[in-house]
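Chemist: Based on what follows, work out the 3D shape:
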Amino acid sequence: MTRGAGPILVLFALIPLVTSLASGGAGASVVMAPAVMHAQIGGSGSSFAANALDQWAADTNRQGLQVVYTSSGSAQGRLDFARRTTDFAVTDTPYQGTDPVTGQEDDSEGRPYRYIPLVAGGVAFPYHLEVGGRLIRNLRLSGATLSGIFTGRIRYWDAPAIRADNNNRLALPHLAVRPVVHIEGSGVTYQFTSYLAHEYPEEWNEFSGAPTATAYFPVSDDQIAEPGSNAVINYVESNEGDGAIGVDEYTYALLANAPVAKIQNAAGYYAAPSAGDVTVALTQTQFNTDETSPDYLVADYSRVYEFTDPRTYPLSGYTYAVIPAGQHDTKTSTAAQLQTVADFMFYGLCQGQAEAAPIGYAPLPLALVQQGLAQLQVLHDADPTVDLGDDDIGHCANPTFAGDPPHDAFDQYPQPAACDAVGHGPCGTPADRTALTVADPHAIGYRHRTRIAVRLLDASASTALGGQVVVVRVRPARATAYHPLSTLRTDRAGRASLTIRAATNTRYQFDYRGDDEHAAHTAVVSVHVKQAVTIRTSARRLRHGHRLTVRGVIKPLHRRGVVWVQRKTRHGWRTLATARYSHRYRFRFTPRWRGRATLRVWSAATAANIGTSSAKVRVTVS
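Modeler: Presented below is the predicted three-dimensional model:
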C-alpha cells in the first residue's frame, strides 16, 4: 500500500439494508466441500481477542481445520505477519508506519494485506472498591471523570465529580485512586487513548505531551503498570488492589467476575460494555475506503463516542484480522493454506459470533460482517481454486441480523433501566426498590372521560409510599415535547389517580422524583383515542335521479386518511364513493337504487388509531 488521496468515510446506519443479498439458512457452519484441502495455519497478535480465537480454533478443529493462535500482543502479531512467520495476524491497532514510542518501522514490509473486522468488545474499567468489607459493584463514571482519573486530576474516590456521577447515593471512601494500566504496547490502551484524544484533547495533550492516541500509556508516578491483560485484572482483584481501577478488555473482567464501571454515553445513560451495547454502538463505525491509502479499511470511532442511542457503550471497538492479499505470498502460498484462512475467517465472522457474548465480547453488526466477507475475495484472487461458494451473507449464522435480505435485529437488545439515566440511580442501590405502576387505559372514545390509576410502593417491603408527589406531563400527538399537566399526591395506600378526557392520541408521563431513601422513577402510558364519525344527508327521502349530499366530521384527525360511503346490500357493503378527509368530509352522488337503503361512512384504522369507526343513516329513494 502507498499513500494517496485522503480517506472517504462511510457510516454504518442503524437501518435495515435493502440491497439484494444471497439467501441461505441460519445456523450455518463452516462449509467445506469434500474435495477442498486444508493445511495447518498459524496466527498471532492481540491478547484482547485471544479468548475468542482460542474458542474458534477449538470449534473448527472438530470440523477439520488446524489453526494455532499465539497471544503475543498486537504489536508482535503485526511484526510476525510482516516477517512472514504467520499466515494471519490479529491486531487492535492498524499498522502505524513508524512506532511512535520505539521509533521502529511498523508496516507490513511489503507483504500485501487486507483488514477484516473480527472480534468486537468494549474497553472496560474493572475496579476494586470496598466499604465496610463490602465490594461496591455499581460504580458509574462520566467520560470527563474517567479522563480526570487517568490523567491524574482526580485522586480520591470521594471526589465531587465521582460523587456527582453516582447521584450522591454511593458511600464512597476517602481512599486514593490507583489507576492500573498496561506497560506493554496494547491495543486496549490505543482504543482508550483514542477516546481521550478525541473527547478530551486538552487534558490528554497536557498529560501525555502529544495530541494523538498511543498504544503505550504514559505512566505517571501514582499509576501502576502491569504487563498484559491478565496481570492488570489480577492486580485489581488482589488483596492490595483496594482503590485500584484498571483499563482492560471486558472479557478478562467478566471471566474474573470483577465489577466494571458503567460509562456515561451521549444519550445521558450509564452503559456497561455488554454485548448489546457494544454491538449497537459499532453500527456507527466509519472506515477508510481509499484503496490507495495505508489506512484503507481502518476504523474511525468518532461517531461511536457521540451516538445517542441509549444502548451505546461509548468505548466500543473491534480487532482486525490481517490476512494476506498477494498472489505470490511466500508464507501462505498453497491453496490448502489459503482455503483454511478463508474458512476460519468465515467461521469467525458468522457462527463464531454467536459465542461472543458469553465470554465478554460482542457480535459484529451486519455492515461490519459484510465488509469482512468482501475481503475474503483476495484469497480467491490469489488462487482461483480457493472455494468461497458458500462464504456469503446468506449462509452467515451471525446472531445480530435476520431476514431475507438480512437486516440488523436490534430489538433483542433491551433499553437501559431508568436508574441508569443521569440524575437517577445508580441501579443496585437500596433506593432502586421503588416501584411506580400506572394502569394503562390503552384506548378510549373521543373526549370520553377515563381514569388513570397510579400506585407507588417500596417493592422490597411491599409497603405503600404515601404522601409522595408524582408530577404528570403530557405530550399530545404531533407534539415534540412534554409539558406540565398536573401534580398528584399519593394517599396512605400509595394510590393516586388522574382523570382525563382526551381528544387526540396522547402520552402521559408520570415522574416520581425520589427522596433520600427512594430513587426517582418514571412511567409513561400512551392513550389512543378512537375516531368519532358523524353523518348527515341533504335529504332522507328524495326522488330517483336527484343528487344526494353526504357530509360530516371525523375526529380526531391524526393524519390525512381515507373515508368511504357505502350502501348495505344483501351481499354486504358496497362502496359508492371514496375520498380523502381533513376533519370534514363531503360526498355528492346520484343514487342508482330505489327504495330504502342504509348508508354508512366508514373510516379505516391508521397506525395512530385503534379499530375502525363508522356512522350510519337510512335514505329512501322513490
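Chemist: going forward, measure contacts and count neighbours with C-alpha atoms only.
Modeler: Fine.
Chemist: ok, which stretches of the stretch 251-400 of the chain are helices?
Modeler: Applying DSSP state H, counting those that start in this stretch to the stretch 251-400 of the chain gives helices spanning 275-281, 302-305, 335-349, 366-375, 377-382.
Chemist: and the angle for the longest one with helix 366-375?
Modeler: Comparing the axes of helix 335-349 and helix 366-375 via axes from the mean of the first three to the mean of the last three Cα atoms, to 10 degrees yields an angle of 180 degrees.
Chemist: Quick one: residues in contact with helix 335-349.
Modeler: 29-32, 36-41, 56, 60, 65, 87-88, 117-118, 323, 332, 364, 369, 372-373, 376, 379, 383, 385-388, 391, 396, 398 (Cα atoms under 8 Å, 6 or more residues apart in numbering).
Chemist: quick one on the thing from earlier: so which of the helices of the stretch 251-400 of the chain is the most packed in?
Modeler: Comparing these by mean neighbour count (mean count of other Cα atoms under 10 Å), helix 275-281 comes out on top with a mean of 26.
Chemist: roughly how far out does that helix sit from the chain middle?
Modeler: Here the centre of helix 275-281 is set off from its chain's centre by 4 Å, with Cα atoms, centre = their mean, to the nearest Å.
Chemist: would a markdown table of the helices of the stretch 251-400 of the chain with distance to residue 512 be doable?
Modeler: Supplementary listing: those in a markdown table, determined by distance: least, Cα to Cα, whole Å:
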| stretch | distance to residue 512 |
| --- | --- |
| helix 275-281 | 27 |
| helix 302-305 | 31 |
| helix 335-349 | 45 |
| helix 366-375 | 40 |
| helix 377-382 | 57 |
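Chemist: structure for this one too, so we can compare:
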Amino acid sequence: MTSTKRTRRPIVTLLGAVVGLTLILTGSLSASAASYTRISGQGSSWAGNAVAEWVSQVRTQGVTVDYTAAGSSSGRANFANQTNADFAVSEIPYTGDTADPQDSNKPSFGYGMLPVVAGGTSFMYNLQVGGQRFTDLKLSPGSVAGIFSGAITRWNAPEIVADNPDVALPDQRITVVVRSDGSGATAQFKLWMLRQFPAQYAALAAATGMDAAHASSYFPTGSLSNFVAQNQSQGVTQYTSDTPGTINYDEYSYAQQVGFPVAQLKNAAGFYTVPDQYAVAVALTQAQINQEAGPNYLSQDLSNVYQYGDPRSYPLSAYSYMLVPTELRGGFTADKGATLAYFNQYALCEGQRTMGALGYSPLPMNLILAAMEQVAKIPGIDEATLATITATRDGVLHGGANPCNSPTFQPGDDVSHNVLIDTAPFPAGCDAACQAPWRLAGSGVGVGGPTFETDATAVAGGGSGAPAATDNAAAAGGPANAGTTAAKSCDADTGVCASDDATLAGANVKAIPTVIGGQQGWAGPQTLMTLVGLLLVTLLLAPPLVGRILSRSSRPSRSSSGAKQ
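Modeler: Coordinates of the predicted model:
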C-alpha cells in the first residue's frame, strides 16, 4: 500500500506541474487582450463585412469591439458628435475635395484618418435568360452610367445588347436598387459618374433634384419610376436577391455572401473584369493618396484608377478608412484608446489575411505603414501595440523580419515588390502581346516607393500628424493633380477622357503606389497552439511512463527473493 502511494505521489505532482504550466502560458498570452476595455464604432456598410470579420477574430482573444454598419454618413455624424462611436469607418473624408457637401457635422477634436481595407464597388444583378439565372452579364461603364442615371430602362436596350452579343436578353424593365441612407458607396459611385460621365450625371441631377456639381452620400430617386431605395448594404442586397430584373451597387463581398453574380465591368483596355483581390490591387496602383498637410490629407483621388490601361484592372476600386481620435475627449478614455489602437493594428496586420476570400483586397505595404503612423497617435496606445508598429516599420524599411502577419508583408522584401500584381491573372482574350507590357515585376510601382519620416508635422482634421512622402506621381502614371469635372472629351463607352485640365483647388496630391508582398507568417497563436500540444502529449504519455519506471524500481529482484526463501 505504501509503495502504491509513493508511486502515485510523483505522478500527481507531474500532472499538477503540467496543468499549471499550461495555464501560465495560455494566461500570459491572453492576459493583455482580456484587460482591454470594450469599445464601439459605427459607419460604412461597404466595409461592414471586413470590420465584422476583424471584430469576430479579436473576440477570440478576449477583446470586445461593437460595430454598427449603419452607413458612412451616420457613422461620421455620430463620431463627430461623440454619440456611441469611439471610431467610425467611411469611404469619404470630412473635408477636402471629395467630402460630402451635405455633411454638417465635423469633429471639434483631433482625429486621424487611416486606410483599413481596399475593395471594388460591384453591380450585383438578378436576371433570367431563357428561364435560367444569367451569370455572365457584361457592362461597359457607359451602360452603367446610363442605367443609374435613368437613361437605360430595359434589359434589352441596344447599349446592353452591344456588351452581350449572342445573348437573348429579355424585354424587361430594369429595376435599379439604390441606398436610401447616406453611404460612402453612394458617394464614391456618384463621384465616378460625375468625373467620367458628366452629361449622364447632369441628367440624373435634373431628374432627382440633387446637386449637379458635387457627389454626395445620398441617392435621391426623384421622378425615376424604376428606381427603388433600400436601407444599408444588407437591404439593397436582400431586395436584389429577392426581386428578378434588379441591379444594385455595393462592395463585392455582399454579392459573394448571397451567391449572386456581379456584372463584369469593361475597363479602359477593353476587357471585362470583376473586383476580386487581384483586379482591385492592380487598379489601385494608380490611386493617389494625398500626403500634404491640409484638408485633403490622406484622402484618395481615384481619377487615374478609372482610366488605367492594365487589362486586369477593375475601374471602380477604392479604399475604406477608419476615423480615430488623436486626443482624449468626452467618453473616450486612455483605456479605450489602448483597445482601439490594438484593434487597428490587428486589422492592418493579421486581419488582412482573410480579406481576399471575403471579397475585398488586402492593403498594400506602404499604406499599412502610413496607417500605422496614424494608429501610433491614438492616445492610450499600449507599449505592446506600439512596439509591434515600430518593429513592423523598421523591419519593412530596413529589410529585417517584422511581426506583422499581413499577407502584404514578407520579411526581407522592400516596398517595390508586388506579389498580387505579379500573379494577377489576365482576362480571356489577352494574348502574349497584350500581356507583355504588364508582366514587368512590380508593374506600376515606383522605384523605392515612398519614404516615411517620424518627425513630420503635417496636420489634418484638427491635429492629426502625417508622415512625409516622396513625390511618386510619375510612378503611378498620370498627373500629380487630378481634377473635378470640367469641359473635356470623354469616350461614351468607357468614360476615358482625352484631357483633364481642371485641378483640385489647393490640392497637392502625391501618388502612393500599391505594393503587395506575400508571407507565410508565424505568430503568437501558432506558438501557443504548439506549446499546448506538446504539453498535452506530455500529460498523456508521462504518467504511465513514470509509473512504469517507479514500479520497476520498487519490484524486488529474483536473486533477493531466492535469498529470502
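Chemist: related to what we said a few turns ago, now a PyMOL select for only the buried ones of the contacts of helix 335-349 of structure 1.
Modeler: Typed into PyMOL, the line below selects the buried ones among the contacts of helix 335-349 of structure 1, using 16 or more other Cα atoms under 10 Å:
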select buried, resi 29+30+31+32+37+38+39+41+56+60+65+87+88+117+118+323+332+364+369+372+373+376+379+383+386+387+388+391+396+398
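Chemist: Which helix or strand contains the residue most central in space within structure 2?
Modeler: Geometric centre of structure 2, nearest residue: residue 117, 1.6 Å, by Cα atoms, centre = their mean. Here residue 117 of structure 2 sits within strand 111-122, counting by DSSP states H and E.
Chemist: That strand maps to which residues in structure 1?
Modeler: Counting by TM-score structural alignment, strand 111-122 of structure 2 falls onto residues 113-124 of structure 1.
Chemist: what ranges do the strands span in the stretch 251-400 of structure 2?
Modeler: 264-266, 272-273, 288-289, 300-301, 317-325 (DSSP state E, counting those that start in this stretch).
Chemist: Just the residues contacting the longest one, thanks.
Modeler: Strand 317-325 of structure 2 is contacted by residues 47, 86-92, 109-121, 275, 280, 283-284, 287, 300, 302, 305, 378-379 when judged by Cα under 8 Å, 6+ apart.
Chemist: angle of that strand against helix 365-375?
Modeler: Strand 317-325 of structure 2 runs at 20 degrees relative to helix 365-375, counting by the same axes, to 10 degrees.
Chemist: among the strands of the stretch 251-400 of structure 2, which is nearest residue 212 of structure 2?
Modeler: Counting by Cα to Cα, residue 212 of structure 2 lies closest to strand 300-301 out of the strands of the stretch 251-400 of structure 2; the figure is 19.4 Å.
Chemist: With structure 1 overlaid, how far apart is that closest one on average?
Modeler: By mean Cα distance after the TM-score superposition for structure 1, the fitted strand 300-301 of structure 2 averages 1.0 Å away from its aligned residues in structure 1.
Chemist: packing partners for that strand?
Modeler: When contacts are defined as 3 or more Cα pairs under 8 Å, 6 or more residues apart in numbering; DSSP states H and E, strand 300-301 of structure 2 packs onto strand 288-289.
Chemist: matching residues in structure 1 for the strand it packs on?
Modeler: Under TM-score structural alignment, strand 288-289 of structure 2 corresponds to residues 286-287 of structure 1.
Chemist: Tell me which residues touch the counterpart of residue 300 of structure 2 in structure 1, please.
Modeler: Under the alignment by TM-score structural alignment, residue 300 of structure 2 pairs with residue 299 in structure 1. By Cα under 8 Å, 6+ apart, the contact list for residue 299 of structure 1 reads 285-288.
Chemist: Over to residue 68 of structure 2?
Modeler: By Cα under 8 Å, 6+ apart, residue 68 of structure 2 lies in contact with 41-43.
Chemist: Please convert these to a markdown table, extending it with distance to residue 265 of structure 2.
Modeler: Shown next, in a markdown table, are the contacts of residue 68 of structure 2 (distance: Cα to Cα, whole Å):
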| residue | distance to residue 265 of structure 2 |
| --- | --- |
| 41 | 33 |
| 42 | 31 |
| 43 | 27 |
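Chemist: Among those, name the ones in helices.
Modeler: Using DSSP state H, no member of the contacts of residue 68 of structure 2 sits in helices.
Chemist: Can you verify my assumption that residue 310 of structure 1 contacts residue 267?
Modeler: Yes - counting by Cα atoms under 8 Å, residue 310 of structure 1 does reach residue 267; the two are 5.2 Å apart.
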